[in-house]
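Asker: Provided below are the primary sequence and the corresponding predicted coordinates.
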Amino acid sequence: MTPAIDVSGLNKSFAGKHVVQDLSIQVAEGRICGFLGPNGSGKTTTLRMLCGLLTPDSGAGSCLGYDIIRQAGEIKLRTGYMTQRFSLYEDLTLRENLQFMARVHGLDHRDRRVSETLERLGLSARRDQLAGSLSGGWKQRLALAAATLHEPRLLLLDEPTAGVDPKARRTFWDEIHALSAQGLTVLVSTHYMDEAERCHEIAYISYGRLIARGTAEEVVAGSNLITFRGEGPGIDRLAGEVARRPGVLTAAPFGAALHVSGTDRAALEAAIAPWRCDAYRWTEVAPTLEDVFIQLMSGAQDNYQ
């Protein structure tokens, strides 16, 4: 498939801090790629370099067939970008915000485009409501309308559903998949594992470096994790003690249960042996993407230290 994003060796530093380090990534047209990683890992900086808002210190590549350095202006025209924070005008109505964005993009038939976008995202009934009076989920939907009004070929989403309720998140993702089915390429940063699993593929960036890439199933399989799930009264309170045992990479409470993971089966079984008793029940389970995420985070070195 033709790559919509094809960059290699991207580097970016701020005030002596190497925020993005030799990052290479390819995303095919029409694919949804989840961008994961701890806070401060360079995800936002990478998104901004891809769409031409930041110039990399070094590296090269293309987005939508245009050079990310020499043709950044062409990329901007064909890219939709949703920032982490709501960035539209709160003292304008939904319709007025979209009309303003249509003028910014120099679109023709502005009234028709705005009406169609409002209808597509279920915003028509609120068209005359002030944007500042919307709840988080509706603000997110308006921001998506503004980002896709000019019919971009690439959509960059920076933690778009943070603080949004599950129903609104599901509606948002249904729309993203509908857009992808029409050929739109999407790169979305998220901390929600259920959202990552809804992506066609994921990329995990750890303090500026890309360290895992593939489908969710491929990333889980590539971790070589073995996971045991412990259940019983108060077992989640043992996480700290179990985590200190040899062979344990992560010990994380999951509700009232405890997930204990490692890559050495014998060492892992020896680690949980003191708690194999009538009070607790242990079963081997398939590691989840969250187990892998926690493992990757525990092994990551903060480049600000």
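Answerer: Perfect, I can see it now.

Asker: rest of the way, CA atoms for contacts and neighbours
Answerer: Fine.

Asker: can you pull out the helices in the stretch 101-250 of the chain?
Answerer: Ranges of helices in the stretch 101-250 of the chain, per DSSP state H, counting those that start in this stretch, are 110-120, 136-148, 166-181, 193-197, 216-222, 239-243.

Asker: give me the angle between the second one and helix 166-181.
Answerer: Angle of helix 136-148 versus helix 166-181, following axes from the mean of the first three to the mean of the last three CA atoms, to 10 degrees, is 20 degrees.

Asker: put this next to the first one:
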Amino acid sequence: MVEPRHASAPPEIAIDVSGLSKSFGGRTVVENLSMQVRRGSIYGFLGPNGSGKTTTIRMLCGLLTPDSGQGTCLGYDIRRDADRIKLRVGYMTQRFSLYQDLSVRENLEFVARLYGMARPRTAARDMIRRLGLDGREEQLAGELSGGWKQRLALGACTLPGPDLLLLDEPTAGVDPKARREFWNEIHALAAEGLTVLVSTHYMDEAERCHEIAYIAYGKLLAHGTVEQVIAQSALTTYTVTGADLNGLSAELANKDGVDMVAPFGNSLHVSGRDAAALETSIAPYRARDGIAWQKSEPSLEDVFIELMGRSKDNFR
């Protein structure tokens, strides 16, 4: 018999929390966080190391009890129904956590039996086929490359049919081709109704998410679609090309109105939140010979770097 679910959140909302806070050893790791995640969406969490991303994700799905705040995950109360939530969650960590000395097939069959699936061999065989692991069934997991290990770990996490998938920097150390194939599969799973929470440092991965949240030292500073987060930043950005960009970067770094200076290939991105102050500071450099200034749309990486700089100052 399926237990009745908490009815406070609309059915299209997978996660609905408010006022979540968590401290460890007197240090606040997450402070007064509120957010919603829609079912079938891929929600990305960005932020510096130690910013509270993993703690936030664990509280959202009942794996960690908040000190204060409330909410629901998959219709269940995150405080009262944590054990029920855990049964519906798949969790893929950075570190490969399957048995290195078992084959691909044996690992998947073991997971299927662990979850009491009726036909473990069939379930493992279907997952092998879905993830393109055909021909590698009898290969030991420890002998797989990083990309294939990642694919196997994803198969093990999703084999029991969870409603929510947690990915903690899942593609660290994986080549670009394997990363792209991994994300293609994540989007296919989301299209089937799976909700995905993922922490990442890669901008191209953040841009593959339906929505993103930027967390720094326990505080949610920005969230929404990539387009919304860029718009909310209110950054004015210039792309600068020409000679001695390194010298120009050093000159601009501490000017009023210049919130970010960062090299991008053969160009320099110069951004500021106060457009008037930025224009005043860069005016003397606009006519410099051998340098071209082009006003441009800020990238997600521009916003990320600017938020990191601001967060560091707040933390200090």
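Answerer: Received the coordinates, thanks. Since the model is a prediction, treat every value here as computed from it, not as a measurement.

Asker: list the TM-score for the superposed pair.
Answerer: After superposition, the two chains reach a TM-score of 0.96 (TM-score structural alignment, normalised by the length of structure 1), with 305 aligned residues with a CA RMSD of 1.6 Å.

Asker: what's the matching range in structure 2 for stretch 81-101 of structure 1?
Answerer: Stretch 81-101 of structure 1 lines up with residues 91-111 of structure 2 when matched by TM-score structural alignment.

Asker: can you check stretch 188-208 of structure 1 too?
Answerer: Aligned using TM-score structural alignment, stretch 188-208 of structure 1 spans residues 198-218 in structure 2.

Asker: and the helices of the stretch 101-250 of structure 1: which comes nearest residue 233 of structure 1?
Answerer: Residue 233 of structure 1 lies closest to helix 239-243 among the helices of the stretch 101-250 of structure 1, at 13.1 Å (CA to CA).

Asker: and the next helix or strand after that closest one, what other elements does it pack with?
Answerer: Using DSSP states H and E, the helix or strand that follows helix 239-243 of structure 1 in sequence is strand 250-254. Applying 3 or more CA pairs under 8 Å, 6 or more residues apart in numbering; DSSP states H and E, we find strand 250-254 of structure 1 packed against helix 239-243, strand 257-262, helix 289-298.

Asker: most tightly packed of these?
Answerer: strand 257-262 (a mean of 25; mean count of other CA atoms under 10 Å).

Asker: and it, which stretch of structure 2?
Answerer: Against structure 2, strand 257-262 of structure 1 falls on residues 267-272 (TM-score structural alignment).

Asker: with stretch 33-41 of structure 1 instead?
Answerer: Against structure 2, stretch 33-41 of structure 1 falls on residues 43-51 (TM-score structural alignment).

Asker: tell me which residues in stretch 178-195 of structure 2 are buried?
Answerer: Within stretch 178-195 of structure 2, the residues scored as buried using 16 or more other CA atoms under 10 Å are 178, 179, 180, 182, 186, 187, 189, 190, 194, 195.

Asker: excluding residues flanking it in the chain, which one is nearest the last one?
Answerer: Among residues not flanking residue 195 of structure 2 along the chain, residue 40 sits closest, at 4.4 Å (CA to CA, 6 or more residues apart in numbering).

Asker: and what of the fourth one?
Answerer: Sequence neighbours aside, residue 151 is the residue nearest to residue 182 of structure 2 in space, at 6.9 Å (criterion: CA to CA, 6+ apart).

Asker: over in structure 1, tell me which residue corresponds to that neighbour.
Answerer: In structure 1, residue 151 of structure 2 lands on residue 141 (TM-score structural alignment).

Asker: let me know how buried that match is, in neighbour terms.
Answerer: 22 (other CA atoms under 10 Å).
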